[in-house]
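Chemist: coordinates only, no sequence provided:
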């Protein structure tokens, strides 16, 4: 990833905080640790970070509320939530409130480090607002505008559109979209991707920006013609 990337680890369990910090340091990342939201907020205002690893339930509140509030202010640093909450509703809430990834406890610290490095790479050099023709995808505020008009999209629709917008002009397979925008229980043989893309096309209106790549999947590109 070039220059050393700084990562913030926010975890109130000291043993887990030390273990996570050690694994990330061994992966070549510059780690700062905090035990609560207040400490995290102070660190975030003092230093730039490539990613934040947030335990959800902290002594001074649920980190999801803090992240949601900061996203509303345009904060775009990628966030990986750690939590013992393993229901689908909890995972959806994490993504809906500005999380970029979600890891259920207990977890492999090696897998956690790999996910953090992926989030850091994804964030390097990427603007918080992605544009294609008259489409604007605001990754920080998680909003979509077409021709300056704010559109109402679901969390899943935003995830698919953001993934396509990060790769303008590139063909993205249905399998890639399922792997990155759905949880592990999604059936790769189902038509869930096509259903979401159909809804997105209807909401984005003409001229069409999401194009079908026959035998491959979809790509986000300038209107044909």
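Modeler: Thanks, I have it. In this text the structure is predicted, and so the values were computed from the model without any measurement. Residues are numbered from 1 along each chain as shown.

Chemist: make it CA atoms for all contacts and neighbour counts henceforth
Modeler: Will do.

Chemist: so which bits of the helix or strand where residue 43 lies are buried?
Modeler: Applying DSSP states H and E as the criterion places residue 43 in helix 37-46. Neighbour counts over helix 37-46 (16 or more other C-alpha atoms under 10 Å) mark 37, 40, 43 as buried.

Chemist: ok, residues contacting the helix or strand that it is followed by?
Modeler: Heading C-terminal from helix 37-46, the first helix or strand you meet, by DSSP H and E, is strand 51-55. For strand 51-55, contacts defined as C-alpha atoms under 8 Å, 6 or more residues apart in numbering pick out 6-12, 63, 77-83, 116, 119-120.

Chemist: in strands, which of those fall?
Modeler: Among the contacts of strand 51-55, the ones falling in strands (DSSP state E) are 6-10, 79-83.

Chemist: would CSV of the residues you listed with distance to residue 47 and neighbour count be doable?
Modeler: Shown next, in CSV, are those (distance: C-alpha to C-alpha, whole Å; neighbours: other C-alpha atoms under 10 Å):
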residue, distance to residue 47, neighbour count
6, 9, 20
7, 10, 24
8, 10, 25
9, 13, 24
10, 14, 26
79, 15, 24
80, 18, 24
81, 20, 24
82, 22, 23
83, 25, 19
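
Chemist: please compare the first structure with the one that follows:
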């Protein structure tokens, strides 16, 4: 097990830097990926076994785990099962030589956020880490104290006029009227997706991203659980504040939040 701090020159906008645990038993591949991830501005902790992972878990905070499925002492699926059973809130990326659909489905069902088949493209892996970390921070991190800094996010205080506000500290959605709707963890993750949409996406959160946010398999294009979750959330908001949730269905793509959201 070793720790590789990110170099002073970073290419990721995330601050503080994201700490990633990379567990891979192929030493050459592990070192190569660790160097690449570190150069992208992340802090990297590495190990070659499930035991090494559990030692890190017990002693070091981190946000993202990249887990090889075929480890010598315990497979990566078992690690994911352990994390979810004990309510650990980490982003999980599976990395494996297995390319079968059933293996990917098993990974998603057990709680993995993303699944990469070896050899993984390094740039894609870095982009995935960034996107996953943004999503996790949007949901899990409480609002900082107001400091007057442009970097303070999300802003402290009541909902902005004519807009909606996602309160990460109270797990609530504030309507423009100031009324509050208590949210579940799943609903927080779902709405958090609308805060991390790339500018090029026209404000549309894809079905794949939203399915992943609620713990479903993004590969299952016929999965209707997302639509059911959206319907429940719409009904809940309408009953609580007497106002429609401004979520628009975008056919074949996903959903769009059509009002200001912070």
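Modeler: Right, received. Where do you want to start? For clarity, every value in this text was computed on a predicted model and none was experimentally measured.

Chemist: which elements pack onto the biggest helix by length in the second structure?
Modeler: Using DSSP state H to define each element, the second structure has its longest helix at helix 122-140. On a contact count with 3 or more C-alpha pairs under 8 Å, 6 or more residues apart in numbering; DSSP states H and E, helix 122-140 of the second structure meets helix 27-39, strand 91-96, helix 185-192.

Chemist: how far off strand 91-96 does that helix point, in degrees?
Modeler: On the basis of axes from the mean of the first three to the mean of the last three C-alpha atoms, to 10 degrees, helix 122-140 of the second structure is oriented at 150 degrees to strand 91-96.

Chemist: wait, what's in contact with the aligned residue in the first structure for residue 49 of the second structure?
Modeler: Residue pairing (TM-score structural alignment): residue 49 of the second structure is matched to residue 36 of the first structure. Contacts for residue 36 of the first structure (C-alpha under 8 Å, 6+ apart) come out as 10-12, 58-60.

Chemist: if we go to 6 Å?
Modeler: Contact analysis of residue 36 of the first structure by C-alpha atoms under 6 Å, 6 or more residues apart in numbering lists residue 58.

Chemist: same question for residue 247 of the second structure.
Modeler: With contact set as C-alpha under 6 Å, 6+ apart, residue 247 of the second structure has these partners: 256-257.

Chemist: the same query, at a cut-off of 8 Å, please.
Modeler: Counting by C-alpha under 8 Å, 6+ apart, residue 247 of the second structure has contacts 255-258.

Chemist: check residue 27 of the first structure too.
Modeler: So residue 27 of the first structure contacts residue 113 (C-alpha under 8 Å, 6+ apart).

Chemist: and residue 39 of the second structure, how far is that from residue 249 of the second structure?
Modeler: 39 Å (C-alpha to C-alpha, to the nearest Å).

Chemist: more neighbours: the two, which one.
Modeler: residue 39 (20 against 14; other C-alpha atoms under 10 Å).

Chemist: now do the same for that one: its match in the first structure.
Modeler: Under the alignment by TM-score structural alignment, residue 39 of the second structure pairs with residue 26 in the first structure.

Chemist: now do residue 19 of the second structure
Modeler: Looks like residue 19 of the second structure aligns to residue 6 there (TM-score structural alignment).

Chemist: ok, the most centrally placed residue in the first structure - contacts?
Modeler: In the first structure, the residue lying closest to the centroid (C-alpha atoms, centre = their mean) is residue 100, at 2.4 Å. The contact partners of residue 100 of the first structure, taken as C-alpha under 8 Å, 6+ apart, are 78-81, 119.

Chemist: so how far is residue 23 of the first structure from it?
Modeler: With the distance defined as C-alpha to C-alpha, residue 100 of the first structure ends up 20 Å from residue 23 of the first structure.

Chemist: next one: residue 30 of the first structure
Modeler: 11 Å.

Chemist: now tabulate the contacts of residue 247 of the second structure in JSON lines and tack on distance to residue 228 of the second structure, secondary structure and neighbour count.
Modeler: Formatted as JSON lines, the contacts of residue 247 of the second structure follow (distance: C-alpha to C-alpha, whole Å; DSSP: H, G, I helix; E, B strand; the rest coil; neighbours: other C-alpha atoms under 10 Å):
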{"residue": "255", "distance to residue 228 of the second structure": "13", "secondary structure": "strand", "neighbour count": "20"}
{"residue": "256", "distance to residue 228 of the second structure": "16", "secondary structure": "strand", "neighbour count": "19"}
{"residue": "257", "distance to residue 228 of the second structure": "17", "secondary structure": "strand", "neighbour count": "17"}
{"residue": "258", "distance to residue 228 of the second structure": "20", "secondary structure": "coil", "neighbour count": "12"}
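
Chemist: fine by me, thanks again.
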